[in-house]
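Chemist: coords below, sequence missing:
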């Protein structure tokens, strides 16, 4: 069932100035924290229902991340919101210059289904901290989690301040955007839908943040610690059954270590999830049959190194390694978003780079090597939204780092102070001195070119 809030009521509330006070913002964040804690068990149950996430995984990847983000802003909001002093150029001395951060207004946040709680709430926390009103549109695909989010918002906030929209996003989002001018749209999801959102926003010159996906590559060098690489790759790739935008989409393993690495990776998967991952406490499920069938299609005409077992009724696909698929195969052209991991090999950097450049500007790039010079060389060669050396996806957990894509993988960034910047306008302010009021600043400027060059240069 669809629901669109009264958007004009949010505009009126924002225009009242109520959200400007830091004390108001902090109070809202505290209330949100209390409500999330109150509904922690319901969130655990909902995320188990939607994706078979254990309560430990829910804490690590969902609830705990949101609560940590709230704590960050409660601790740092005064400093983040304070005007930032900057230098003043010679022409404007003895005036003073600073940057004033002001809230954007009414923002729209559109969230996906793979991490349906934290990818809804972390942007919302940033929007609240920056002093905005917001409409949150969670994914209707994660049905159980959507219901709990709606309950949390209704219990915590006045509807004219933070509102909830529900229903089919393909219909609800255009209906809202075409009839109301938001001051910012924050979208997380697929590149294809991101383009549609961008087009809608462009018609009204609404700025956007697009957190998209792509095919994030992972290099396993001849100089890598293979056991460490196997553990860290398997941990990230098969968490949430591979339904993660920054998980490795494919591996590029140096030919000299491929056989040893694949064997180590297979052993690691068994160590993590047992001989029958379908019975594992830690292994999730595919969100629905549509995604299950899409993933099963990738297995056609490919050679498996491990896994491949599945159960449609349980929405289960085991951790699966695929040997050297062709570059024009669908699995190498589309974001996989599931527990299927192509393993390609390379002998020289040029070949690996050519493979990566088939899908440029990935959201994330990973390289495993004990040679720091090699790692730095790879980081310079591969433009990406973010990157890790000898780790996978862990940069996402550091709120001191910006998170976002580039090119096809997104526009903009968030987390911590970067969320504050995203949901604020950085207003340039010059406070000019009234004395001295120098005649050189006024016409006629004839004969003053040399002086003006010195003042402005």
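Modeler: Thanks, I have it. Keep in mind that what you see is a predicted model, and the values were worked out from it rather than measured. Numbering: from 1, shown residues only.

Chemist: CA atoms for contacts and neighbours, from now on please.
Modeler: Fine.

Chemist: now do the helices in the stretch 151-300 of the chain.
Modeler: For the stretch 151-300 of the chain, the helices defined by DSSP state H, counting those that start in this stretch cover 169-179, 191-202, 226-237, 258-273, 289-298.

Chemist: take a look at this one as well, against the first:
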């Protein structure tokens, strides 16, 4: 049976108002069910993403499914603690009384997923939404059509649309969804589309979490462990063929180690067969993005790679040297296996150049100098990052994941995700057996004197 978007939203709102999702047992049951459903469809999910990206089973499990299983297990284990009423202290002015905070679900949530990690970035936000007690409508990206279809089928075949539904479609479908009134919108994608989502949400005063992107820098300093730094950087950059929002977008390398760094990059890349056949690279998502990436490769600045196979939507791992902030590759988020390298002489100048760009989603600094580390972490504003590593901060659920400024707002992962779909209701609970009269009329100098002592 086909349901209109408006009907699905209304049905979910009615179901939410019934109070069924407020039960912790109900939420745990649904989370366990979702885990079981993903496990049942795991083989089909692996086959579907291989059709869309030529993504290997290894990468599909490690980069997508294992993260979902981990998030589900943690939510199931900790949901009771996250949902507990929180006692807080009461000030003297309100004596005698108790004060506490009640976590309650926001309501009907819309989750708009992204194409680059289609399972993880669509289903991961659903987990904290269910844990918080919301109903959810998921709009997966239509670009990887096989993964979208699989998610739609597995949800429709196992969940009541009143509680959890998938709506497939293109931009027109997303536009129609955004015309509805939701109690929470969670969007993962580009900054450009994020602005559209934010504007639509503002019409209904709907709170939003925006997980966007940006040009995430990595600093290679003169006293880093070069071999290990390059090893970790290359892995982070080429994972998913660079189509990762927290991938190092460009390198700021100290002039004294530029040559050794460029040579180490070449050696590290050549250690591995980075190809579609080996399963170490995935396809670029579509022809449009292949052409976009091809235009970012300046032949005069190629240090390594640079080949583009349009037939197979493959871009070779590419290192560009002698890059400046004015180059085309520095005007947009790369989102592909192209790594621009910019040389710096003075750390202060390098930090200022990064500051002049919109605040990035991530930042990485490779150094053994605590002063350099502290300067970069203190002076630059970014969503999150790592010291002497890249991307791995997102694997720790105790670290909230989110952006700042153009790279996003709000956060999730672990308890932070639960909080993003929750309203914390503050309560002052006061008995009637005692009442002080200072707040009541008439106003007198003596009352004012005591109030100043209590509030001053």
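Modeler: Thanks, I have the structure now. Bear in mind that the values here come from a model prediction, so they are computed numbers and not experimental data.

Chemist: TM-score for these two?
Modeler: In this superposition the chains share a TM-score of 0.97, using TM-score structural alignment, normalised by the length of the second structure; 453 aligned residues with a CA RMSD of 1.5 Å.

Chemist: still on that earlier bit, the helices of the stretch 151-300 of the first structure: which one's closest to residue 318 of the first structure?
Modeler: Across the helices of the stretch 151-300 of the first structure, residue 318 of the first structure has its closest neighbour in helix 258-273 (9.6 Å, CA to CA).

Chemist: who does that closest one touch, helix- and strand-wise?
Modeler: Counting contacts by 3 or more CA pairs under 8 Å, 6 or more residues apart in numbering; DSSP states H and E, helix 258-273 of the first structure packs against helix 226-237.

Chemist: nearest to residue 152 of the first structure, of the helices of the stretch 151-300 of the first structure?
Modeler: The nearest among those, by CA to CA, is helix 169-179 at 20.2 Å.

Chemist: ranking the helices of the stretch 151-300 of the first structure by mean neighbour count, which comes first?
Modeler: Of all the helices of the stretch 151-300 of the first structure, helix 226-237 carries the top mean neighbour count, a mean of 20, counting by mean count of other CA atoms under 10 Å.

Chemist: burial count for the equivalent of residue 330 of the first structure over in the second structure?
Modeler: In the second structure, the residue paired with residue 330 of the first structure is residue 328, using TM-score structural alignment. For residue 328 of the second structure, the count of nearby residues is 14 (other CA atoms under 10 Å).

Chemist: which residues touch residue 328 of the second structure?
Modeler: Residues in contact with residue 328 of the second structure (CA atoms under 8 Å, 6 or more residues apart in numbering) are residue 296.

Chemist: now swap in residue 430 of the first structure and tell me
Modeler: 95, 96, 97, 98.

Chemist: you'd agree it is in a strand?
Modeler: Yes - the assignment for residue 430 of the first structure is a strand, going by DSSP: H, G, I helix; E, B strand; the rest coil.

Chemist: show me what it aligns to in the second structure.
Modeler: Residue 430 of the first structure maps onto residue 428 in the second structure when the alignment is built from TM-score structural alignment.

Chemist: and the gap between its match and residue 438 of the second structure?
Modeler: Applying CA to CA, to the nearest Å, one obtains 18 Å for the distance of residue 428 of the second structure from residue 438 of the second structure.

Chemist: returning to that earlier point: just send the helices of the stretch 151-300 of the first structure back as CSV, with distance to residue 1 of the first structure too.
Modeler: Below are these laid out as CSV (distance: least, CA to CA, whole Å):
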stretch, distance to residue 1 of the first structure
helix 169-179, 11
helix 191-202, 21
helix 226-237, 34
helix 258-273, 38
helix 289-298, 20
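
Chemist: so which of those comes closest to residue 62 of the first structure?
Modeler: Among the helices of the stretch 151-300 of the first structure, the nearest to residue 62 of the first structure by CA to CA is helix 226-237 (14.7 Å).
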